[in-house]
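Novice: Next comes the sequence, and after it the predicted model I'd like to discuss.
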Amino acid sequence: MISVKSPKGLPALYSLYRLASQIRIDVKTYKISFSKIQGCGNCFVICEKEKGLPQNLNWGKLSKAICDFNRGIGADTLLTISKGRNAPFFMEVYNPDGSKAQVSGNGTRCVARYLLEKGYSPRLFKQIETVRGLVGAEILNGDLQNLQVRVNLGRQVKEIKRMTIKLNGRAVKVIYVDIGNPHAVRLVNKFPADWKRQGDLIEHHPVYQPRKVNVEFGRVVNKKEIEVKVWERGVGAVLSSGTGASAAVLAAIYAGKLSPKAKAIMEGGNLEIEYDSIKKNLYITGPAQTVGSGVFFYHV
């Protein structure tokens, strides 16, 4: 233990003043304009990268801060928009743990709404560039109050296969679906009471490392409807997911239990999913609603 004997009176105050003057804390604050938009309860913070922000800004760290529901704006995902090479706009997807995803179905619809509200012609974002290629976005009506957007994820279905993994010592059957993002789908007759715990265990299962995996539980209602619960990697349980709903529908089609055009029923709302087996295109149709907008003060 080290004991320090402090001088008394004015000399002590002067010593403290000198010490404090030698301590310098560099804190930079960036004012980041954002919009918060949700699709079926899946909420996104959307920012434009080129608006006076440094090129070396760590967007993964920013995602952790801005998506925090207690200390930030609060969102399931951060979406950024910048100039594209093969389309006017390039969209990137950041999870709240700082990791990146390749594509987002709900996010694409929300970005389309954001660009529409900013005054861009729908022709300019008919295609939006992502790290996995171009995705289509079509405004189905001009009513912002009840806006519906149809997203064409394109030829994103890379792989569908059955897998058996060990979960707490027992064999569990899943259908692995790669549609730009990896998904493990469990088709069930009844949702497990501990589906969130199972989702977490499957996400971090050794067979899916290091990328981890999104997890969906699907209960087929009839040939045209499926109920879906979503555990999103890097996020946790979410009210809905466009790619998650798509993966569940594709898994059920693969299992011969669902038609190529079906409704995915989730806690946050319903999405229409359609798979064109000839062109190999995957379509997602659903709403996108603005929650609010403002400025986030980001301290680094």
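Specialist: In hand now; what should we look at? Numbers count the residues shown, from 1 in each chain.

Novice: going forward, measure contacts and count neighbours with C-alpha atoms only.
Specialist: Will do.

Novice: can you give me the strands for the stretch 201-300 of the chain?
Specialist: Taking DSSP state E, counting those that start in this stretch as the criterion, the stretch 201-300 of the chain carries its strands at 214-222, 225-232, 236-238, 261-266, 269-276, 281-287, 289-299.

Novice: the inter-axis angle of the fourth one versus strand 281-287?
Specialist: Looking back up the chat, that one is strand 261-266. 50 degrees (axes from the mean of the first three to the mean of the last three C-alpha atoms, to 10 degrees).

Novice: In addition, the following structure is provided for comparison:
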Amino acid sequence: MTRPFLKMHGLGNDFVVFDARRAPLALTAAQVRAIANRHTGVGCDQLIVIEGSDRADARMRIWNADGGEVEACGNASRCVAQVIGANAVIETAGGVIEGTATADGASIDMGAPRFGWDEIPIAYAMDTLHMPVGWESLENPVAVNVGNPHAVFFVPDTDAVALDRLGPIIEHDALFPARINVNVASIVSRAHIRLRVWERGAGLTRACGTGACATAVAAMRRGLVDRAVTVTLPGGDLSIAWRNDNHIVMTGPATTAFTGEIDLEAYA
């Protein structure tokens, strides 16, 4: 038996999406890794399964390319909102979010960020606005949980950071019991941030929606930018606003690249 899927992306952060609201789907970590493989599978940064939910319009489950299931993905949330259509309430492991589909993407209410050291989580208590830690040139990060955990480093030039080398070192540091997404950001103006992201379980990515949200909020907490900014990633721009009700709203594109069918048993 084959299953239909969508190949979608948000600014180049790409997904294999299965709509399992009517026909339940169980996948193993090995199957996820095989499907995500860019040489012998379909290829993707994350695999998404849309399921039924008794507390929302749908439940979104997310697996990184390494086969690990994670709590949240901002770019995938926009894609799922496009699939569901109109105004969608989406249950995730990181909480319930709301999305409004647009002509070429979606606007997502990502909920309220969390800043407690135990909410990130961090292995022991510390100030999360000015963390007294560093890895070579990357120092003094901000920690934010926006459904998944992020460390944000502000640097003069994002391209000058060897993120492909330092990213996995920081991701797997014992300081972060659930591992961490690593963001390096440069402030362009009060309304503009440049960002590169090492994504937990996926590696360097062209775009990371939750990373853009976490970085914008981190910069706002430090007084570096205003409450609405454009975040430029290698794949393009996202608009991030931190509203007065403490909720983060992310707006950006979501694109269907192609549709297909896959024999899941071939990837068992």
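Specialist: Happy to help now that I have it. Owing to the predicted nature of the structure, the values given are computational and were not obtained by experimental measurement.

Novice: of the strands of the stretch 201-300 of the first structure, which approaches residue 76 of the first structure most closely?
Specialist: The closest of these to residue 76 of the first structure is strand 236-238. By C-alpha to C-alpha, the value is 7.6 Å.

Novice: Mind listing residues that contact the closest one?
Specialist: For strand 236-238 of the first structure, contacts defined as C-alpha atoms under 8 Å, 6 or more residues apart in numbering pick out 41-42, 76, 196, 200, 229-232.

Novice: closest to residue 294 of the first structure among the residues you listed?
Specialist: residue 76 (17.5 Å).

Novice: What is the burial count for the closest one?
Specialist: 25 (other C-alpha atoms under 10 Å).

Novice: Would you check that it makes contact with residue 67?
Specialist: Yes - applying C-alpha atoms under 8 Å as the test, residue 76 of the first structure and residue 67 come out as touching, 6.5 Å apart.

Novice: okay, and the common contacts of these two?
Specialist: residue 96.

Novice: just to revisit the earlier point, rebuild the contacts of strand 236-238 of the first structure as TSV, extending it with distance to residue 48 of the first structure.
Specialist: Compiled in TSV, those are given as follows (distance: C-alpha to C-alpha, whole Å):
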residue	distance to residue 48 of the first structure
41	22
42	20
76	18
196	33
200	32
229	31
230	28
231	28
232	24
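
Novice: Tell me which two in the residues you listed are the farthest apart.
Specialist: The distance between the two most remote of those (C-alpha to C-alpha) is 20.4 Å, for 41 and 200.

Novice: The nearest residue to residue 127 of the first structure once chain neighbours are set aside is in what secondary structure piece?
Specialist: Nearest residue to residue 127 of the first structure in three dimensions, chain neighbours excluded: residue 136, at 4.4 Å (C-alpha to C-alpha, 6 or more residues apart in numbering). Per DSSP states H and E, residue 136 of the first structure falls inside strand 133-139.

Novice: so where in the second structure does that strand end up aligned?
Specialist: The aligned range for strand 133-139 of the first structure in the second structure is 95-101, by TM-score structural alignment.

Novice: Just the buried positions in that stretch, please.
Specialist: For stretch 95-101 of the second structure, the neighbour count (16 or more other C-alpha atoms under 10 Å) marks 96-101 as buried.

Novice: now swap in stretch 250-257 of the second structure and tell me
Specialist: Residues of stretch 250-257 of the second structure classed as buried by neighbour count (16+ other C-alpha under 10 Å): 250-256.

Novice: hey, where'd the helices end up in the first structure?
Specialist: With helices called from DSSP state H, the first structure shows them at 10-22, 59-66, 105-117, 195-203, 242-254.

Novice: The fourth one versus strand 214-222: what angle between them?
Specialist: Meaning helix 195-203 of the first structure. Between helix 195-203 of the first structure and strand 214-222, the angle comes out at 130 degrees (the same axes, to 10 degrees).

Novice: who does helix 195-203 of the first structure touch, helix- and strand-wise?
Specialist: Judged by 3 or more C-alpha pairs under 8 Å, 6 or more residues apart in numbering; DSSP states H and E, helix 195-203 of the first structure is in contact with strand 214-222, strand 225-232, strand 236-238.

Novice: show me what contacts the residue minimising distance to the centre of the first structure?
Specialist: With distances taken as C-alpha atoms, centre = their mean, the residue of the first structure nearest its centroid is residue 77 (4.1 Å). Going by C-alpha under 8 Å, 6+ apart, residue 77 of the first structure touches 43-45, 63, 67, 93-96.

Novice: out of the residues you listed, which ones does the second structure keep as well?
Specialist: With both residues aligned by TM-score structural alignment, their matches' C-alpha atoms under 8 Å, the contacts of those that the second structure also has are 43-45, 67, 93-96.

Novice: Go through those residues and say which is closest to residue 258 of the first structure.
Specialist: The shortest approach to residue 258 of the first structure among these belongs to residue 43, at 27.9 Å (C-alpha to C-alpha).
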